[in-house]
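Asker: The sequence and its predicted three-dimensional model are supplied below.
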Amino acid sequence: MTFSDLGLSAAVLRAVTEQGYESPTPIQAQAIPAVLRGKDLMAGAQTGTGKTAAFTLPLLDRLAAAAQGGPRRVRALILAPTRELAAQVQDSVRVYGAHLPLRSLAVFGGVGIQPQIMALRRGVDILVATPGRLQDHLDRGSVDLSKVEIMVLDEADRMLDMGFLPAIERILRSVPAKRQTLLFSATFAGPIRQLAGRFLHEPEAIEVARANATTEAVSQSVYLVDHARKRELLSYLIGSRNWRQVLVFTRTKRGADRLAVSLAKDGLTAAAIHGDKSQGARTRALKDFKRQSVRVLVATDVAARGLDIDRLPHVVNYELPDTPEDYVHRIGRTGRGGERGEALSLVCVDESDQFRAIQRLINMPLTVDTVDGFEPESAFDPNRASGKPPAKRGAGNKVGRRRPPQGGQPVRGERGRPQAAGSKPGPRARQRRA
């Protein structure tokens, strides 16, 4: 099947072809015809399956086919949980709508509201927004949603997790009752079904992957290590294996900042991204990471939700998430678009409960290993319940047969660049260590 088989217009197909896409993903193949028929949709797909194009392409097609004269009014509204995802959806709208006479705008917090108000006054056809900032515009009377024809709730499960239900309910009351509503979610848990039951009309249900499944394109590894030595091990793995682009997850904003600073001291270019960073700082960090001028991006779950990074090879769980579903979202940042990826988790004895919860959720065992020189001082088996005898040291396979440099620092070559294991350090590196 090709995109031309889905009923899209020539202008949209031209934009798709210009991006080098030929065949739709499963979620696109099922969702696009349904949206073009005007049906409400309840779609479930794991991250990285192409869901943004699944609603963007037919949305653009439907709006262009029913072009209206006079002042521009918001005819399509797309809600997204985070600033980053809203910005990326807006990018997709611009790219796929390059040959259509439609105007779009993204509004989110962390930046000034006045430029957004001026842009809304000039008129837009498609509005991409985070719930909080859109509610601010509703309070100010700077946005009119009375002409919305198509409403999209992107990553609805995450928006509910973040406490946006009251804002979503108010927004849905501000759009016409007669509209097409598209709900996309990684899971169809009870709250999502309740939301769909209240605001969707006889929706088609599409689910292209088992809920909470992890993609086969991602290899998953687990290394046991004491919490105090996690940073050393992370630096060593990045340096000795010559990883050039790594997304690292921490549980807290403060932890993300501290880790980024420590990695920089180890000679690795790193930046942190989280909710306390200004939008400008977050945008710069993501841009630098995508072009690989920053080697390690340290992120919290909320900030990284919806990040779309082409061909990201490595994701590291520096700390396991408190919610096992977040593990699935985290590792879904890699192994996208037909590429393979690697997800690695550094697990200490205090994270046994989270580890077991993750394995129950994904319904598969994860192989546990250690790295020579970084074995935990208190041997433990993360699969055993608290209070039971620990596993004997040596359980699981040993990896990384080479001993780490002193202090666990990455192996450095000339200009302080970490080298692959087994390579000889340059003369400048030898002088620094002398």
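Answerer: That came in fine, so what should we check first?

Asker: For the rest of this, base every contact and every neighbour count on C-alpha atoms.
Answerer: OK.

Asker: what about the helices in the stretch 251-400 of the chain?
Answerer: Along the stretch 251-400 of the chain, counting by DSSP state H, counting those that start in this stretch, helices occupy 253-265, 279-290, 301-304, 324-331, 352-362.

Asker: contacts for the shortest one?
Answerer: Contacts made with helix 301-304 from outside it, assessed by CA atoms under 8 Å, 6 or more residues apart in numbering, are listed as Thr82, Glu84, Phe249, Thr250, Arg251, Ile273, His274, Gly275, Asp326, Arg330.

Asker: 10 Å - rerun?
Answerer: 81-85, 158, 162, 247-253, 272-277, 282, 286, 297-298, 321, 326-327, 329-330, 333 (CA atoms under 10 Å, 6 or more residues apart in numbering).

Asker: okay, now the one to match up with it:
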Amino acid sequence: MQLSDAIQEALAAENYHTPTPIQGQAIPHLLEGSDLIGCAQTGTGKTAAFALPILNKLEQKRRRADACAPQVLVLSPTRELATQISDSFRTYGRHIKFRSTTIFGGVGQNPQVRALKRGVHVAIATPGRLIDLMEQGYVDLSQVTTFVLDEADRMLDMGFMPALKTIVNELPEKRQTVFFTATMPPKVAQLAEGLLNNPVRVEVAPESSTSERVEQRLMYVKQGDKQALLEHSLQGEGVGRTLVFTKTKHGADRLAKDLNTAGIRSDAIHGNKTQNKRNRALENFRNGRLQVLVATDVAARGIDVDDVTHVVNFDLPIDPESYVHRIGRTGRAGKEGIALSFCDFSEHGALRAIERLIRMSIVVDVEHPFHVEPRSRGPRGPRNGGGNGNGGPRRKYGKPYGRPANGGGKRNHSGNAAGEHGEGHGGSKRAGGYTPTTSESADRPKSYGQGRGGAKRPGGKRPYGAKSKRPNRGER
């Protein structure tokens, strides 16, 4: 590839001699100045795929960095990913004269403001803090020549669409735009269409695929036995650095505390932790002081830690795409990895969604001491038409609550808007495309009626003004 001698020297020092597939496909187009959509999982070398051409352009042009006016803007969904991208720029550009800064929340803004005032060529930012500094007059995006949106799908999942629109409106129309995503659902494709101009598309893996180097195992277990199963699994042969994912921040903290009590060195990382605590936990995990890092999905993407031998889905993710991103933390750089998924009876729906996405049935491990048989799932195999493996209808558990999903905007028993995924009957999405999460739906009081026009349940309220049929027990 036509990269400068200074960059080639930095790559040689890192022992990088052969580009990864995404780098081999993307770098030539980016060197030519084309807009690009890159669809690649994490761990494929995509950071270098956009960082190297940007550094090459900076060295060739050697423009002075003006105060508060970066020439390159890289947007990242999380602080951790922004920090890692910044580290990559410094590593690959060690022999190039350029200045960069990382802009994110959770820390004081003064060091970031001072760096911007001195002038930077590259600004790597999360959307929230970037907009804060823009509103204060510390960031001017009118001179941006290259705009990189990394982990675009995750950005939308985290609700950054309004922030993205605000930022993009401040960018010059004439620019190079680089768009990287691990998955390409319709909303991400729509965003890309509005941002890029005649883009080249490169793809190194189907967006719903999992790494072939990751051995996936499914372990049926009661919710109350999950911690004991985790402790048992961590004592297995070949288990080293392990990432454990939970659904909630509180659950992550509680699990890390319980593991430490059991003698397993652990810490938790999630959005409520201060930046210093998150950095400390990551550094301790990298250098081997911790065996286990317990995380919510904030750490499922972009956390670049070498030699993770196991990923454990302590709780199955509600969003099936998060499963792909979670287990992508292991089996990287040509190494093998193992992903264990604990599944309680209540998580069968999430499991089916995951298996539909990855187009395979996860192998069940029945050898562990806490195994329980799933309820009437039948033989596991291809799910043609949603049957139970024997050609019969799948058995349903639990009673639906709320209004029946047979009209526009009415809700089904899962808490999603009917018709959101094509499973309702004429339902429509909410205005703005917002769909409450399962946890939000679970907080609502249940309605045991059947909606307008439905039959009243026995023992319901009597008509207004009707007399009670109860015997008169006299005055009290």
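Answerer: Yep, that arrived. Just so it is clear, the structure is predicted and the values come from calculations on it, not from any experiment.

Asker: could you dump the helices of the stretch 251-400 of structure 1 to a markdown table with mean neighbour count and distance to Ile150 of structure 1?
Answerer: What follows is those, written out as a markdown table (neighbours: other CA atoms under 10 Å; distance: least, CA to CA, whole Å):
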| stretch | mean neighbour count | distance to Ile150 of structure 1 |
| --- | --- | --- |
| helix 253-265 | 18 | 36 |
| helix 279-290 | 17 | 28 |
| helix 301-304 | 22 | 26 |
| helix 324-331 | 21 | 27 |
| helix 352-362 | 18 | 34 |
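
Asker: do you know which of these lies nearest Arg173 of structure 1?
Answerer: helix 301-304 (26.3 Å; CA to CA).

Asker: whereabouts in structure 2 does that closest one align?
Answerer: When structure 2 is aligned by TM-score structural alignment, the counterpart of helix 301-304 of structure 1 is residues 297-300.

Asker: How about stretch 329-337 of structure 1?
Answerer: The aligned range for stretch 329-337 of structure 1 in structure 2 is 325-333, by TM-score structural alignment.

Asker: And for stretch 126-142 of structure 1?
Answerer: Taking TM-score structural alignment, stretch 126-142 of structure 1 hits residues 122-138 over in structure 2.

Asker: And the buried ones among the contacts of helix 301-304 of structure 1, selectable in ChimeraX?
Answerer: A single ChimeraX command suffices to select whichever of these are buried according to 16 or more other CA atoms under 10 Å:
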select :81,82,83,84,85,158,247,248,249,250,251,253,272,273,274,275,282,286,297,298,321,326,327,329,330,333
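
Asker: can you tell me the helix or strand for Val248 of structure 1?
Answerer: strand 246-249 (DSSP states H and E).

Asker: first to last residue in the match of stretch 329-337 of structure 1, what's the distance?
Answerer: Counting by CA to CA, to the nearest Å, you get 16 Å between the two ends of stretch 325-333 of structure 2.

Asker: Which stretches in the stretch 1-150 of structure 2 count as helices?
Answerer: 5-13, 21-31, 46-61, 79-92, 110-118, 127-135.

Asker: how far does the fourth one sit from the chain's center?
Answerer: The chain centroid and the centroid of helix 79-92 of structure 2 are separated by 18 Å under CA atoms, centre = their mean, to the nearest Å.

Asker: Report the angle between it and helix 275-286.
Answerer: Calculated by axes from the mean of the first three to the mean of the last three CA atoms, to 10 degrees, helix 79-92 of structure 2 forms an angle of 60 degrees with helix 275-286.

Asker: Give the aligned range of helix 79-92 of structure 2 in structure 1.
Answerer: Using TM-score structural alignment, helix 79-92 of structure 2 pairs with 83-96 in structure 1.

Asker: The matching stretch vs structure 2, average distance?
Answerer: Taken against structure 2, stretch 83-96 of structure 1 registers an average deviation of 0.4 Å after superposition, with mean CA distance after the TM-score superposition for structure 1.

Asker: For that stretch, which residues meet the burial criterion?
Answerer: For stretch 83-96 of structure 1, by 16+ other CA under 10 Å, it's Arg83, Glu84, Leu85, Ala86, Ala87, Gln88, Val89, Gln90, Ser92, Val93, Arg94, Tyr96.

Asker: How many residues are close by the aligned partner of Lys39 of structure 1 in structure 2?
Answerer: Using TM-score structural alignment, the partner of Lys39 of structure 1 in structure 2 is Ser34. Neighbourhood size, Ser34 of structure 2 [other CA atoms under 10 Å]: 19.

Asker: Which residues are in contact with the closest residue to Gly33 of structure 2 other than its chain neighbours?
Answerer: The shortest distance from Gly33 of structure 2 to any non-neighbouring residue, by CA to CA, 6 or more residues apart in numbering, is to Gln176 (6.4 Å). Taking CA under 10 Å, 6+ apart, we find Gln176 of structure 2 in contact with 30, 33-36, 72, 144-148, 195-197, 199.

Asker: Go again with 8 Å.
Answerer: Gly33, Ser34, Asp35, Thr145, Thr146, Phe147.

Asker: So what does it match up with in structure 1?
Answerer: Checking TM-score structural alignment: Gln176 of structure 2 goes with Gln180.

Asker: how much space between its match and Asp139 of structure 1?
Answerer: Counting by CA to CA - Gln180 of structure 1 and Asp139 of structure 1 are separated by 24 Å.

Asker: one step back: test my guess that the match of Lys39 of structure 1 contacts Pro199.
Answerer: Yes: Ser34 of structure 2 lies in contact with Pro199 (CA atoms under 8 Å); the separation is 6.6 Å.

Asker: element containing Leu233 of structure 1, please.
Answerer: Here Leu233 of structure 1 is assigned to helix 230-240, by DSSP H and E.

Asker: That helix vs structure 2, mean deviation?
Answerer: With mean CA distance after the TM-score superposition for structure 1, helix 230-240 of structure 1 averages 1.0 Å from its match.
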